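K.L.:
This is a predicted model, with the sequence first.
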Amino acid sequence: MNKRTFIKLSSALMTAPLLSPLAGWANGDKLRNWAGNLEYSTDKLALGKDLKQVQAIVKQYPKLKVLGTRHCFNDIADTADQFISVVGAEDFMDLDTKNKTVTVNGGLKYGQLAPYLHGKGFALHNLASLPHISVAGACATATHGSGDKNGNLATAVSGMEIVAADGEVVKLNREKDGEKFNAAAVHLGALGVVTKVTLDVQPTFFMGQVVYENLPLSQLREHFDEIESRGYSVSLFTNWATDDITEVWIKFKTNSGKPLKAMPDKELFGAKLATKNMHPIPELSAENCTEQMGVPGPWYERMPHFKMGFTPSSGKELQSEYFVPRKNAVEAILAISKMGSRISQHLFTSEIRTIAADNLWLSPCYRQDSVAIHFTWKQDWPAVSKLLPVIEKELAPFDPRPHWGKLFTVSPGLLEKRYEKLPEFRELAAQMDPKGKFRNAFLNLNVFKK
């Protein structure tokens, strides 16, 4: 495939519409994840439109898995038995302005919630690269955005309503339930069906973002902390083919939605300020990307990389991501850079972000400020499956924790060592789901060691 054909094909894939869990299935097609690399093991799917319906479905089936917006790249949500989904249930958004929280139904997407909050004068502390994912699903796997002081999306959760294996409703609250809540916030779908989530909110704000091109890796080595502190959220993109970071995306708060009085510096440690909107894959059109060039806009139109009107990650790609302690960031980045062309020929792009520490048991950032090294691969699993063990070996000195919803080959034994609360999480799961109704092959292997 020549470069022109590749770019044309990739552009088409990255503008494909997002499908609901029921789309396709209703027409007789097999259920697949966004990327199409995973065909689910059953097409039996029930929609829980309200709490009573969810309870009835849970009581009906001995084995069950919750299917969200299908953005996981591995089989963490798969089952050969029966699916339930709350995506597509009636929208529910209850804003408590006094306590600065909002309660939503579990299937609601961030792209639906964010404009509502902004219109009411409130905001979330963080968003992922995509606004198309469901609130409950994103929090279940500790999906994250970026920022030295920003925790992952699950750190905004202050309350949950879960339908447990017996069909009964369990309500958990951060203040009242302490460590039990910290155990359940990132639950990997092992505890039940999350029907409502309560999130902390804050006063709304405006942001701008700029992009710098071609940051020398030598400068990143010397000035990593300074670069990461330049904005509210910072993302570094590279394909590891050269000795530089291809793009540095800096998202910063502004006082209002008015144009900036002065643009940021034209140079950042040798990187040049972009003079046009950029895509994380430089060859692709930035049409799908959120506005850059310092143009101010609401927080939810700048924190994600991509606009809600497009679905850039429904194309043929694979994803992996590893979290290492922030203190080891530069060493880990340099370790990967040594693999150079061996990685780049199989990549679309790689993104590096920082995330603040938290107290959520199964979060990759549990009790450690972290740096996440993300890989968006071309959809060639035979090649990627050979690369992942090599990458994991290079990162091994830093005890990398893989993203639960992406592709990895880290052994269950190493997961046990790196996620130190796994044994205690199993105890909670045994209480809420004693017969393993919500377990599947992925959970049995990686969490319950069966």
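P.N.:
Happy to help now that I have it.

K.L.:
use CA for all of it now, contacts and neighbours both
P.N.:
Noted.

K.L.:
what's stretch 112-127 in contact with?
P.N.:
93, 110, 144-146, 150-153, 156, 200-205, 298-300, 303-304 (CA atoms under 8 Å, 6 or more residues apart in numbering).

K.L.:
In strands only, show me these.
P.N.:
93, 200, 202-203, 298 (DSSP state E).

K.L.:
Regarding V58, what is its secondary structure?
P.N.:
helix (DSSP: H, G, I helix; E, B strand; the rest coil).

K.L.:
Without its sequence neighbours, what residue ends up closest to it?
P.N.:
Excluding the flanking residues, the one nearest V58 by CA to CA, 6 or more residues apart in numbering is G167, at 5.6 Å.

K.L.:
before we move on, which element is that neighbour in?
P.N.:
Assigned by DSSP states H and E, G167 falls within no helix or strand.

K.L.:
Just to check, it is in contact with Q55?
P.N.:
Yes. In this structure, G167 is within contact of Q55 by CA atoms under 8 Å, at 4.8 Å.

K.L.:
how about L191, what does it touch?
P.N.:
So L191 contacts 162, 164-165, 184, 429, 432-433, 438 (CA under 8 Å, 6+ apart).

K.L.:
For it, give its distance to K450.
P.N.:
In this view, L191 and K450 are 17 Å apart by CA to CA, to the nearest Å.

K.L.:
For L47, which non-adjacent residue is spatially closest?
P.N.:
S85 (5.0 Å).

K.L.:
wait, that neighbour sits on K44?
P.N.:
No. Contact between S85 and K44 fails when scored by CA under 8 Å: they sit 10.8 Å apart.

K.L.:
isn't there a strand covering I373?
P.N.:
Yes. I373: assigned to a strand according to three-state DSSP.

K.L.:
S344 versus that one, what's the distance?
P.N.:
Look at I373 and S344: by CA to CA, they are 14 Å apart.

K.L.:
More neighbours: these two, which one.
P.N.:
A side-by-side neighbour count of I373 and S344, using other CA atoms under 10 Å, places I373 first with 23 against 19.

K.L.:
residues contacting the more buried one?
P.N.:
By CA under 8 Å, 6+ apart, the neighbours of I373 are 321-323, 333, 350-353.

K.L.:
just the strands in the stretch 51-200 of the chain please.
P.N.:
Counting by DSSP state E, counting those that start in this stretch, the segments of the stretch 51-200 of the chain that form strands are 65-66, 83-85, 93-96, 101-105, 122-123, 157-163, 169-173, 193-200.

K.L.:
and the residue in the chain sticking out farthest from the centre, how far is that from V248?
P.N.:
In the chain, K261 marks the outermost C-alpha relative to the chain mean, sitting 33.8 Å out by CA atoms, centre = their mean. K261 sits 22 Å away from V248, taking CA to CA as the criterion.

K.L.:
One more to weigh against that first structure:
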Amino acid sequence: MQERVTAGAAAGPAGRNWAGNLAYRAARLHRPTSVAEVQEIVAGSPRVKALGSRHCFNDIADTPADLISLDALEGDVELDAPGGAAPGVAWVLGGTRYGDLLPELARHGWALHNLASLPHITVVGATATGTHGSGGRNGSLSTSVAGLDVVRSDGELVRLRAGDADLPGAVVHLGALGVVTRIGLRFQPTFSVRNNVYLGLTWDRLLADFDEVADAAYSVSVFTNWHEVTQVWVKSRVDELEVAPEEFFGARSATEPSHMLPDTPVENLTEQLGVPGEWHERLPHFQLGFTPSRGEELQSEYFVPRAQARTAVGALRALAGRIAPLLLVSEIRTVAGDDLWLSPAYGTDVVALHFTWVPDEPRVRALLPAIEEALRPCGARPHWGKLFTTSAGELAGLYPRLGDFRELVRRFDPRGAFRNDYLDRTVAAHV
């Protein structure tokens, strides 16, 4: 039986996660102001985990003893810029949210290559779980990582940098290696983006021209309830496309701002209707100062090789009658492949199949095995930070470097201080 902390459980001092479906059990919540304090807490705790923005929907950050929030760490963003238009590296503290970093980069004329749909999440939490944005040429947020400072379980600070053999295994680390106190992100010159929303795309046209649709702009998101395609968000770089077309594969351009969730105010969305804006003002779906999406929701997501896109979409459409009653919206996006050991895009370009659910965890969990069974022939990998029931045995078959990751965990955490129920049932990191 899978153990998990539910909304009915007693919460420790850390309270609950963002969605409210999980109560953290930790006896203590620490907010250190220095790396030395982090080292002392980690070395002295029998079980310890780092806590980010709490935007995970499962117990990946849960532990019975000590939680560490890094939002009080003292220090500034450090920009290592070589000069000219050459890319550089931004070094930020472990508790930094994207929404705090983005204006600082933009102020200096720099940009990240990709962003998630919301800027509310921490850089470390997003990259540690393989979180992504969209775009067939764009790798996940994790592919920006140029280095990590990690406090391992004996309290030693380990610095991993580009070229270190362990870095590709440590970027998507699921909290199993230690507490990341500083992270480096590669940046590039700034760019402008426009977002155009299109209505009326048919399934026949999407599936017939899937690659062309997905690659039509810098970032493309297809929204659906699995009965029909409801919207397509097309985010194009202004320097690559001067004017957005009025028609998109037979779909018509929206004439007023549109929310992907029915009957939901558009105030929390980034600007649409093709109005150009800086990269950080358009690539996310949601604005930092507002509750993203609906707030009261659960999420799941599965990644399949891009070559399996049509098969996977067909399998989910066959389940539309079971999915729709629990669904707020689904989103279909593409992500470029990478070489990060536990990245859902490891070794292949992928299609991300995202589900935003109504906040009814028992019914959602009861449905997930049917979705996973339908996607199993496509080699679906679940998002590490969202709801799924895929077993450790099946995950081992989906990640060729999982054995290497387990060995990395044993070197960084020989005493099992970062071990928890989540790691035991997913990657069996200490086996």
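P.N.:
Cool, the structure landed. Just so we're clear, the structure is a prediction, and the values are computed from it rather than from any experiment.

K.L.:
returning to that earlier point: aligned partner of the residue nearest to L47 of structure 1 in structure 2?
P.N.:
Here S85 of structure 1 is matched to S69 in structure 2, going by TM-score structural alignment.

K.L.:
Name the helix or strand for T376 of structure 1, please.
P.N.:
strand 370-378.

K.L.:
quick one: the corresponding residue of structure 1 for S300 of structure 2 from Q379 of structure 1, how far?
P.N.:
By TM-score structural alignment, S300 of structure 2 lines up with S320 in structure 1. To Q379 of structure 1, S320 of structure 1 is 12 Å away according to CA to CA.

K.L.:
okay, now the alignment partner in structure 1 of F191 of structure 2: neighbour count?
P.N.:
Here F191 of structure 2 is matched to F205 in structure 1, going by TM-score structural alignment. Here the number of neighbours of F205 of structure 1 (other CA under 10 Å) works out to 19.

K.L.:
Grab the nearest non-local neighbour of F205 of structure 1.
P.N.:
W299 (5.9 Å).

K.L.:
Can you get me a residue count around the counterpart of that neighbour in structure 2?
P.N.:
Under the alignment defined by TM-score structural alignment, W299 of structure 1 corresponds to W279 in structure 2. Residues near W279 of structure 2, counting by other CA under 10 Å, number 23.

K.L.:
what sits against W279 of structure 2?
P.N.:
Contacts of W279 of structure 2 by CA under 8 Å, 6+ apart are 111, 190-193.

K.L.:
which of those residues show up in structure 1 as well?
P.N.:
Retained contacts for the contacts of W279 of structure 2 in structure 1, judged by both residues aligned by TM-score structural alignment, their matches' CA atoms under 8 Å, are 111, 190-193.

K.L.:
now, the most widely separated pair of these?
P.N.:
Spanning the widest gap among the kept ones among the contacts of W279 of structure 2 are A111 and V193, at 11.7 Å by CA to CA.

K.L.:
Quick check: P119 of structure 2 vs C378 of structure 2, distance?
P.N.:
If you measure P119 of structure 2 against C378 of structure 2 using CA to CA, the figure is 31 Å.

K.L.:
neighbour-wise, which of these two wins?
P.N.:
P119 (24 against 19).

K.L.:
The more buried one corresponds to which position in structure 1?
P.N.:
P119 of structure 2 maps onto P131 in structure 1 when the alignment is built from TM-score structural alignment.

K.L.:
Return the residues in contact with the residue lying closest to its match once chain neighbours are set aside.
P.N.:
Leaving aside its sequence neighbours, P131 of structure 1 sits nearest to G111 (CA to CA, 6+ apart; 4.7 Å). For G111 of structure 1, the contact set (CA under 8 Å, 6+ apart) comprises 131-133, 308.

K.L.:
now, among those, which is nearest to Y61 of structure 1?
P.N.:
I133 (26.3 Å).

K.L.:
Next, the buried residues of stretch 30-46 of structure 2.
P.N.:
Residues 30, 32, 35, 38-39, 41-43, 45-46 are the ones in stretch 30-46 of structure 2 that count as buried (16 or more other CA atoms under 10 Å).

K.L.:
Which residue numbers in structure 1 does that stretch align to?
P.N.:
Taking TM-score structural alignment, stretch 30-46 of structure 2 hits residues 46-62 over in structure 1.

K.L.:
How about stretch 318-336 of structure 2?
P.N.:
Under the criterion TM-score structural alignment, stretch 318-336 of structure 2 matches residues 338-356.

K.L.:
Okay, buried residues for that stretch please.
P.N.:
When burial is assessed from 16+ other CA under 10 Å, stretch 338-356 of structure 1 yields the following buried residues: 339, 343-344, 346-356.

K.L.:
Now do the contacts for the residue nearest to the spatial centre of structure 1.
P.N.:
Nearest to the geometric centre of structure 1 sits T143, at 3.2 Å (CA atoms, centre = their mean). Each residue near T143 of structure 1 by CA under 8 Å, 6+ apart is listed here: 128, 152-154.

K.L.:
ok, for P216 of structure 1, nearest residue in space, not its chain neighbours?
P.N.:
Closest to P216 of structure 1 by CA to CA, 6+ apart is D244, at 4.2 Å.

K.L.:
ok, that neighbour touching L236?
P.N.:
No. Counting by CA under 8 Å, D244 of structure 1 sits too far from L236 to count as a contact (10.3 Å).

K.L.:
the more surrounded of those two?
P.N.:
L236 (23 against 20).

K.L.:
what does stretch 147-154 of structure 1 correspond to over in structure 2?
P.N.:
Using TM-score structural alignment, stretch 147-154 of structure 1 pairs with 135-142 in structure 2.

K.L.:
Give me the residues contacting the matching stretch.
P.N.:
Identification of contacts with stretch 135-142 of structure 2 by CA under 8 Å, 6+ apart yields 113-116, 126-128, 130-134, 171-172, 214-215, 217-220, 333-338, 345, 349.

K.L.:
One more: stretch 379-394 of structure 1?
P.N.:
37, 316-318, 332, 335-336, 343, 346, 377, 400, 408-410.
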